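Q: Quick one, structure for this:
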Amino acid sequence: MNYDQGWSGDVNSEDADRATKAKRRKLILIFAAIFVAVIVAGIFFGRKSTPTAPSNSAPTVTVIVPGRTAVAAKVTATGSLSAKRDMPVGVAGEGGMISRVLVDAGDWVRAGETLATVDPAVQAAQTSQMQAQIASAVANAKLAESNLDRAQALVSRGFISKADIDSRTAARDAANASVRLAQAQYREQSARLGRLDIRAPASGFVLARNVEAGQIVSSGSNALFSIAMDGTLEMQAKLAEQDIAGLKVGMPVTVTPVGAGRSFQGAIWQIAPMIDPVSRQGTVRVQLSYDPSLRPGGFATAAFSSQNTEAPVLPESAVLSDDQGNYVYVVDQNDKVQRRAVKIGDVSDAGLAILSGLQGNERVVYSAGAFLNVGEKVVPDLKK
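A: Now for the predicted structure:
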């Protein structure tokens, strides 16, 4: 009896231990499943709620709103130097062989001064022939006059008829006409002889000499000399039509020739009345006084100071440049960086005048560093 009870007690004890262990394993599995589920849900919902671009990751940049300030708009242009009045000098007469050349390029000449002469041998001989013809005509006229005088003295005696008087009078008039004709021909030949001397039509500076002694020239030859009238030069600059609108005749211009160590002051003397419909440009002609450093045919830069205008003014740190030209960074209404091409005008202590590209109400990056990219979102900080 005792044995049975002891065995039964042991069996019950073992069953209880097994049940306890099974329950414990079950609880462990339940807690493990719950833990895994919590982790998976956390990862899932964490990924779903994480922003792709945190708002605090955008860089902060300083911007300014330049507005518009009264500035003296300065426009620059390039062009070539030339004579304001280029006078080509050629052969006025019938020409011949050049016997002497009296001036060279770079000389100053006066109006009427002889530049070169043509050999006058043929024309001189023709002039002598004309003089002889005049002498012969004068002698014939004197003889006709004497014959008429004698005939008139015999009319009253009845030896000469009225018809003879009329004939002798006509002979005298014809002889006098021959004298006048010979004299006119002589003056013409003398004028031709005088035109063998190639003379300066006006005072000026000799730009080119295209003739040498011994050369045969005629009225169909090219210009033998080129003279800048009064030595006055000019620069012809090409400007856009919007730049020409602010210019007037008489405005001062600063011209700097390429390679020259200094600039020269000139003035606008003519503005082209027409704009090229293809290039949308017009020609502005700037008058310059003679100077040895100003060489016709050379290249120069002109700075035009037009009338005062209102334009945005930016610090130099806000303006960048590359192969495409000058530009600034602008922050748009979506706080994104945009590139804006600009045209720079005058430079002053206040900064750079922006002639085109900005209205003045834009938010311009104050210091446009290379770290900014077009389309990048930023946090603008308005400079005060």
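Q: C-alpha from now on. contacts and neighbour counts both.
A: Fine.
Q: any idea where the helices of the stretch 101-250 of the chain begin and end?
A: Along the stretch 101-250 of the chain, counting by DSSP state H, counting those that start in this stretch, helices occupy 121-155, 162-194, 241-244.
Q: Using JSON lines, please lay out those helices together with mean neighbour count.
A: Shown next, in JSON lines, are the helices of the stretch 101-250 of the chain (neighbours: other Cα atoms under 10 Å):
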{"stretch": "helix 121-155", "mean neighbour count": "16"}
{"stretch": "helix 162-194", "mean neighbour count": "17"}
{"stretch": "helix 241-244", "mean neighbour count": "16"}
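Q: any chance of these in CSV, plus distance to D86?
A: Shown next, in CSV, are the helices of the stretch 101-250 of the chain (distance: least, Cα to Cα, whole Å):
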stretch, distance to D86
helix 121-155, 31
helix 162-194, 24
helix 241-244, 25
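Q: Please list all residues in contact with the residue lying closest to V286 once chain neighbours are set aside.
A: Distances taken as Cα to Cα, 6 or more residues apart in numbering put I268 closest to V286, at 4.4 Å, once the chain neighbours are dropped. Residues in contact with I268 (Cα atoms under 8 Å, 6 or more residues apart in numbering) are K248, V249, G250, M251, P252, V253, V284, R285, V286, Q287.
Q: Another for comparison:
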Amino acid sequence: MNYETTVQADGGEYSSNKLDVDVPTTQGRRKLWTVIGILIAAVAAAALAYFLVTGGTTEVADDREEQGASITVVSPGQATIAGEIVATGTLAARRELPVGVDGAGGKVVAVYVDAGSWVRQGQPLAAIDRSVQNQQAASAAASVEVADSDARLAQANLDRALQLVERGFISKADVDRLTATRDRAVAQVKVAQAQLNQIRASNSRLTITAPASGLVLERNTEPGQVVSAGSGALFRIAKGGEMELMARVSETDLAKLSVGVEARIVPVGSEKTFAGQVWQVSPTINPQDRQGIARIALPYAPELRPGGFASATISSGTVVATVLPESAILSDSDGSYVYVIDSDNKARRQPVKTGLVTNNGIAVTEGLDGTEAIVERAGGFLTPGETVRPKRADQGEG
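A: Predicted structure coming up:
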């Protein structure tokens, strides 16, 4: 405060000339108290709001901080899964019959079928010239007639000798000699007949016939071609028209297969699916690629062409396992794993072994029983021991 006074020189009374202080009025004091009241009310409202949010204690806020992020978890249990093995392979005739020359051979004079033709057992496929062989057959037939005549003559001589021996005109030794002559003539007939049959059988081979009914896959000869037993297969026939897929299967999957299991085949270039059945499982494994062959029998269809490529989905029984979405399963250098939330809401790493891949997810064959609270997604952002707020996939926060 700054007071300024004036004192008279003659010793008169003291008097205040000026007071340099702003003294608030009654109205000013009222405004000041109003502002202070508003501030107090604002502070009280903020405190009340904090109380309602936290429940009145700082411990709840600390607990909420410790719970961490909200994480969706699932407990899928276990399910029965139809096992499937996917493989690829080459189409082929289930029983392919190579047909060639079975004999001396010669020049092809006629071909009766073409590739893609259906034939029956014994049906002629081609004919080889047999003009020389026919002459040989005629000669052999004539030899049979000559031998037969000699045999009849020898028999007649023996019959006459037997009549004379009773009268004593011919000795017993003459009869024995005539008997031997007759036997030799009869044997000669048999030799000539055998030679004729041999020539006829050889000639019959000059007509190439189908060994069984089926579909002609290849025709490798034309009229005028000279063929022999070393010419290779002139025709290839799929017996009964039956086909197969020679599916290449890993060593592990091959052990799961057995004869009779069903398979679905889709040839390359076709969207049609064919039903087949495994009829043979390879007893050996290729040491280079550790694979074996599962032979899948297929009925005839125009889309199934030998030499073509196809994929197969083979049934391999059923397994009981936990099925998880792909997002739940993580992997690193130590293998596959999932995050399981324990009773303290802490994330725990759980190693697992995966199996079949289905439309519903991936089967876990080892490491889980399905009752655990398993992190459904975003597990890659967790660390072992981290506290989270678990939320069931079909419920609210836990």
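Q: rewinding a little: now for the helices of the stretch 101-250 of structure 1, which one comes closest to V89 of structure 1?
A: helix 162-194 (15.8 Å; Cα to Cα).
Q: The closest one corresponds to what range in structure 2?
A: On structure 2, the counterpart of helix 162-194 of structure 1 by TM-score structural alignment is residues 172-204.
Q: Y50 of structure 2 and A61 of structure 2, how far apart?
A: Applying Cα to Cα, to the nearest Å, the value for Y50 of structure 2 to A61 of structure 2 is 10 Å.
Q: What is the equivalent residue in structure 2 for S49 of structure 1?
A: That one, S49 of structure 1, aligns with nothing by TM-score structural alignment.
Q: Would you mind measuring from S49 of structure 1 to I43 of structure 1?
A: 10 Å.
Q: so where is stretch 214-233 of structure 1 in structure 2?
A: Using TM-score structural alignment, stretch 214-233 of structure 1 lines up with residues 224-243 of structure 2.
Q: buried set for the matching stretch?
A: Using 16 or more other Cα atoms under 10 Å as the test for burial, stretch 224-243 of structure 2 gives 227-228, 233-243.
Q: same thing with stretch 313-327 of structure 1?
A: By 16+ other Cα under 10 Å, the buried positions in stretch 313-327 of structure 1 come out as V313, L314, P315, A318, V319, L320, Y327.
Q: show me what contacts the last one?
A: Yep, that's Y327 of structure 1 we're talking about. Y327 of structure 1 neighbours (Cα under 8 Å, 6+ apart): V319, L320, S321, R339, R340, A341, V342, K343.
Q: In those, find the pair that's most separated.
A: The distance between the two most remote of the contacts of Y327 of structure 1 (Cα to Cα) is 13.4 Å, for R339 and K343.
Q: if we can go back for a sec, look at S49 and I43 of structure 1 and report which has more neighbours.
A: Taking neighbours as other Cα atoms under 10 Å, S49 of structure 1 and I43 compare with I43 leading, 11 against 8.
Q: hang on, the more buried one in a helix?
A: Yes: per DSSP: H, G, I helix; E, B strand; the rest coil, I43 of structure 1 lies within a helix segment.
Q: now the strands: where do they sit in the stretch 251-398 of structure 2?
A: 262-267, 274-281, 291-298, 309-324, 330-332, 335-341, 347-351, 353-358, 361-366, 374-375, 389-392 (DSSP state E, counting those that start in this stretch).
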